[in-house]
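Asks: have a look at this prediction, sequence included:
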Amino acid sequence: MIPRIVMALAAVALPVSAIAEDEPKPTAPAASYEPNSASRTFTGTFGGRSLRYTATVEEQVLKGDDGTPKAAIVTTAYVAEPRDPSRPVTFLFNGGPGSGSVWLQMGAFGPQRVAIPSDARDDGAPPFPIVPNPDSILDVTDLVFIDPVGTGFSHTIGDTKGEEYWGVTKDAKSVAAVIRKWISENGRWNSPKFLGGESYGTTRSAAVVHELEGGYNDVSLNGVILISTVLDFGAGAETEGAELGYITTLPTMAATALYHGKATAPSVEQFVEEARRFAIGPYAAFLLKGQNASASERAAVRAELARFTGLSEQYLEQADLRVTSGRFYKELLRDRGLTVGRLDSRYTGIDYDNAGETPDNDPSFYGIDGGYAAAINHFMRDTIGYRTEREYVTIGNVGPWDWRLPGGRDTNAYLNVAPYLGKAMRENADMRILVAQGWYDFATPFFAAEYALTRTGFPQDRIEWRYYDSGHMMYVRDEDRRKLSDDVRAFIRAR
């Protein structure tokens, strides 16, 4: 049984169905281990530029202090030919924790992608179109996708246990070690460097920045790309007595209600801005007063909540004016017999019945998973030629996950890795941050990201914000994939 607090944190980017998957099996004895690899050269057109590139899938073997191989972390690198040591290189990973890099690789930035429906419909059954991706950013940067231990094809070696790598800091140390190893072996120490993560991958990004730039043997970074950001876990915690999560999810509820016709406004941008002001103002004041709020204040807040959420005042009163995201998914479209998605609330699903409090599953995850799993296996095994008997883990169990941070009781009572980024920005005057958020993302709400990165200690003039008319994986929508690509390309060029 996973402890309740750990499961709640892990669920930020991990669908419920993933929690029960089996732990990856150990490999051959460490003494006889030989790393696996495959490579192939292609041509393609990206950002309007034609170029040759080499795709290399290889195991980066991490060793213990005694030189014994302990883990094989698989990287998939796309490097333009001829090779240029002054060309930028971007290291990318997804989240979970427990997610392989399949989503960013086959959905957003890789040279090929899977073409699933762009309009929030289920991806159906194979064959799934795997097509050239002109929106890849390979025209401006080499790309290295990293699958941490227990994700993708990555695994421990011999008697090593996954728990040695499963934790905020443990994971960050291993990913930082892989980055150092890759730039050493490929002659890229003086290349401009960018780090990019999605969902828990943004948590990982902050922790990896701390490992790369927090000592004296620094790997300095030009920029960090945060896609669907979660840094301050207290800002979105849904537990008794915690009020901040109701504030940070309200603007996402407003955007969702508007999308599904349960609210009216000239634009999503205008409506969420109204919701921001209400959430941080009258609603926050009401929540902080608790049972000391007056009846008139309660009535005024209830009316505004109904306007923003599309829920009835009767339902809101029954919920004590505090609606969890899970209840919202089920209640918003109950009159239509539909639920809305967690990762992307544009998606709708049909439950076994219409009487429950929360949905059976997340339609925005089961609506895309088949296509991505097929695409990454086909591309790596059949196109690049990577040979392995291991299964590619798209979303797997990497638990128990160690959520502790250095610093003691108070640090771990309020889990927040955002200060790692603030410190790095203060000590590296050229490091910038790009934050990409979807309006319809409940897993990592945009207002929670704004809250985390506007605290004291963050140079605001080096943080760029971009918003998209989709959810957690904004690149599943064709228009937003192109916009994300253009935004990241401009960010890298502006170094």
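Replies: Done, it's in.

Asks: going forward, measure contacts between C-alpha atoms and count neighbours the same way
Replies: OK.

Asks: pull the contacting residues for Thr454.
Replies: With contacts defined as CA atoms under 8 Å, 6 or more residues apart in numbering, Thr454 is in contact with Gln460.

Asks: tell me where this protein has strands.
Replies: Taking DSSP state E, the strands of the chain run over residues 37-46, 49-63, 69-81, 89-93, 112-114, 130-132, 142-147, 155-156, 193-199, 223-229, 339-340, 348-349, 432-438, 463-468.

Asks: and the gap between the nearest residue to Val74 once chain neighbours are set aside and Pro35?
Replies: In this structure, Val74 finds its nearest non-sequential neighbour in Glu59, 4.3 Å apart by CA to CA, 6 or more residues apart in numbering. As defined by CA to CA, to the nearest Å, Glu59 lies at a distance of 6 Å from Pro35.

Asks: repeat for His155
Replies: For His155 relative to Pro35 (CA to CA), the value is 11 Å.

Asks: structure B:
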Amino acid sequence: MSFRQLISMVVLCSVTSLSVHGLPVHAKEAKVSEAQQPLRSITEHQVRINGDRIKYQAIAGETFLYDDKDNPTASIHSVSYLRTDIKNDPTRPVTFVFNGGPGSASIWLHLGLFGPQRVVVPGDAKDDGAPPYQMVDNQYSMLDQTDLVFIDPVGTGLSRALGDKQGSDFWGVKEDARSIADFIRLWLTEYGRWNAAKYLAGESYGTTRAAAVTQELQGGWTNVSLNGVLLISSILDFTHARYQPGNHQPYIGFLPTMAATAFYHDKVSPQDKALGLEGFIEESRAFAIGEYASALLLGNRLTEQQYQQTRASLARFTGLSESYLDRVNLRVSAHRYTKQLLRDQDLTVGRLDSRYTGVDYDSGGEYIDNDPSGYGISGAYTAAIQDYLFRVLKVDTKRKFQVLSVDVNRGWNWNVSGKQMHFVNVAPYLGRAMRENSGLKVFVANGYFDFATPFFATENTFADNGIDNSRVTMAYYPAGHMMYVEPQSLQKLVKDMRAFYD
């Protein structure tokens, strides 16, 4: 061994023995100045889950990512929950959780579903009002079954770019997936959990991220095989969500959500009401994939009789007048629908959850002023995460917490192939992952009243793209995008997820 090699080994051993708040620090962090060392706060807690008292450690802090020259490129802020009242088990399941946007922090799944604390909002689609808001022990948390890691991607929460990197260097389908995959590998190493059962859980664009991260984790020789992927309000193929002349997919995929919404707001006939919500939805599915899809493809080749028949059926399932359907050429976008359905009552319906209603400045416009299901819960969640992180988890920083960054959303790079593309489709990533990992399962949670990621579009995505549906669990709830804000849907969702983990 040369003298230079000997000195290098001594330096390496010295650096790896350092610690930040009692936890190991990677050798790479020696290149970061003392003032830039990763923040880390560790607190001890207990919570009653599923009838049992659970003790756990909460670790809120930063993980630095590095380039191939050991220069720091980004700080990923996360909150990890590790159960402490059981024997240390390196194979215990761990679930990595994130929300979507793109540009959203992980607060919704953190404080609404998975985490040990939950913010309470009205379950009957009413506005959350003004503070104070109620935080309670989350008896529905999954912490008894799996350790949890909530990840805020760069530009969201407290996560940020470092060194000469810009946030935009991480804002893209592939760029984002690589950074999250890098974080997961570092976390597994730091906590000695490479042989643990591993799950990803994402909501909304977070489901897109989950598929892309799966590709990054399982697509090479530094393989991180996954046990399961949980997709909550899924969107994998964006052809189903982008209204553009010649693209019929959104009109087909959104139709059953319109039917569910019309049913909820009593815009259907008594005969259809008697079918019940799921019965009416099932008939709308058959119409959407059959007669309606055929009519859209036929276009001006439709006979007058076919046109009138399709128009009448479309009016039945949407609750809109045939005269209005004439004016839009049998093509109703979700954006128009949320304004049009209750126009006669001077009300709009929500995009994230169409059970919610709102009042616009005027009733004559084409689109809603704002999403009543968004502002109906955002005040509570925003206040709750700020209070929880800084007061309860003792995070010590003056940096602004980004709940949902417009800059990230508008600056997102949707190009995944190096070639110009109109639509992103990451569903084939899941198909490949399932072919190459016989133990990988997928859970999909769908809200009937979700106009952001409609359930029938998800079904159409999973009917294709090489996905093994024998290992896919589809679950449905009479609520919206964040179905867990509705109490009965929350209970059923947790029951379904527990069965999936088991």
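Replies: Alright, I've got the coordinates. Just so we're clear, the structure is a prediction, and the values are computed from it rather than from any experiment.

Asks: what would you report as the TM-score here?
Replies: Once superposed, the chains reach a TM-score of 0.92 (TM-score structural alignment, normalised by the length of the first structure), with 463 aligned residues with a CA RMSD of 1.2 Å.

Asks: related to what we said a few turns ago, so for His155 and Pro35 of the first structure, which residues contact both of them?
Replies: By CA under 8 Å, 6+ apart, the residues touching both His155 of the first structure and Pro35 are Ala72.

Asks: more neighbours, these two?
Replies: Taking other CA atoms under 10 Å, His155 of the first structure and Pro35 do not tie; His155 has more neighbours (27 against 13).

Asks: quick check: that one touching Val149?
Replies: Yes: counting by CA atoms under 8 Å, His155 of the first structure does reach Val149; the two are 5.1 Å apart.

Asks: picking up where we left off before, aligned counterpart of the residue nearest to Val74 of the first structure in the second structure, please.
Replies: Aligned counterpart of Glu59 of the first structure in the second structure: Glu62 (TM-score structural alignment).

Asks: swap in Tyr283 of the first structure?
Replies: Alignment note (TM-score structural alignment): Tyr283 of the first structure maps to Tyr292 of the second structure.

Asks: tally of neighbours for the nearest residue to its match once chain neighbours are set aside?
Replies: Closest residue in space to Tyr292 of the second structure, ignoring its immediate chain neighbours: Thr310 at 6.6 Å, by CA to CA, 6+ apart. Thr310 of the second structure has 20 neighbouring residues, counting by other CA under 10 Å.

Asks: Thr310 of the second structure -> the first structure?
Replies: By TM-score structural alignment, Thr310 of the second structure lines up with Val301.

Asks: go on, Tyr264 of the second structure?
Replies: Per TM-score structural alignment, Tyr264 of the second structure is aligned with Tyr259.

Asks: now do the same contact list for that match.
Replies: Taking CA under 8 Å, 6+ apart, one finds Arg346 in contact with Tyr259 of the first structure.

Asks: pick out the residue nearest the middle of the first structure.
Replies: Centroid-nearest residue in the first structure, with CA atoms, centre = their mean: Ser199, separated by 1.7 Å.

Asks: if we can go back for a sec, any idea how far the residue nearest to Val74 of the first structure is from Val140 of the first structure?
Replies: 25 Å.

Asks: equivalent analysis for Asn36 of the first structure, please.
Replies: Taking CA to CA, one finds Asn36 of the first structure at 28 Å from Val140 of the first structure.

Asks: of those two, who's got more company?
Replies: Neighbour totals were compared for Asn36 of the first structure and Val140, and Val140 leads with 20 against 15 (other CA under 10 Å).

Asks: nearest residue to the more buried one other than its sequence neighbours?
Replies: Per CA to CA, 6+ apart, closest to Val140 of the first structure is Arg489, 6.6 Å.

Asks: map that neighbour onto the second structure.
Replies: Applying TM-score structural alignment, one finds that Arg489 of the first structure aligns to Arg498 in the second structure.

Asks: re the thing from before, overlap in contacts, His155 and Val149 of the first structure.
Replies: Residues touching both His155 of the first structure and Val149 (CA under 8 Å, 6+ apart) are Ala71, Ala72, Ile73, Gly162.

Asks: by neighbours, which of those residues wins?
Replies: Of those, with other CA under 10 Å as the count, Ala71 tops at 29 neighbours.

Asks: distance check, the aligned partner of Gly196 of the first structure in the second structure against Asp464 of the second structure.
Replies: Using TM-score structural alignment, the equivalent of Gly196 of the first structure in the second structure is Ala201. Using CA to CA, one gets 22 Å for the distance from Ala201 of the second structure to Asp464 of the second structure.

Asks: which of the two has more residues huddled nearby?
Replies: Neighbours around Ala201 of the second structure and Asp464, counted as other CA under 10 Å, are more numerous at Ala201. The numbers are 26 against 13.

Asks: and Met142 of the second structure, what pairs with it in the first structure?
Replies: Met142 of the second structure maps onto Ile137 in the first structure when the alignment is built from TM-score structural alignment.

Asks: with Val416 of the second structure instead?
Replies: Aligned partner of Val416 of the second structure by TM-score structural alignment: Leu405.

Asks: what sits against the residue nearest to its match when sequence neighbours are not counted?
Replies: Spatial nearest neighbour of Leu405 of the first structure, chain neighbours left out: Asn412 (6.2 Å); criterion: CA to CA, 6+ apart. Asn412 of the first structure makes contact with Trp403, Arg404, Leu405, according to CA under 8 Å, 6+ apart.

Asks: and the first one, what does it touch?
Replies: Listed by CA under 8 Å, 6+ apart, the contact partners of Trp403 of the first structure are Val6, Gly167, Val168, Asn412, Leu415.

Asks: hang on, isn't Thr444 of the first structure packed against Gly201?
Replies: No: with contacts counted by CA under 8 Å, Thr444 of the first structure stays clear of Gly201, the gap being 11.4 Å.
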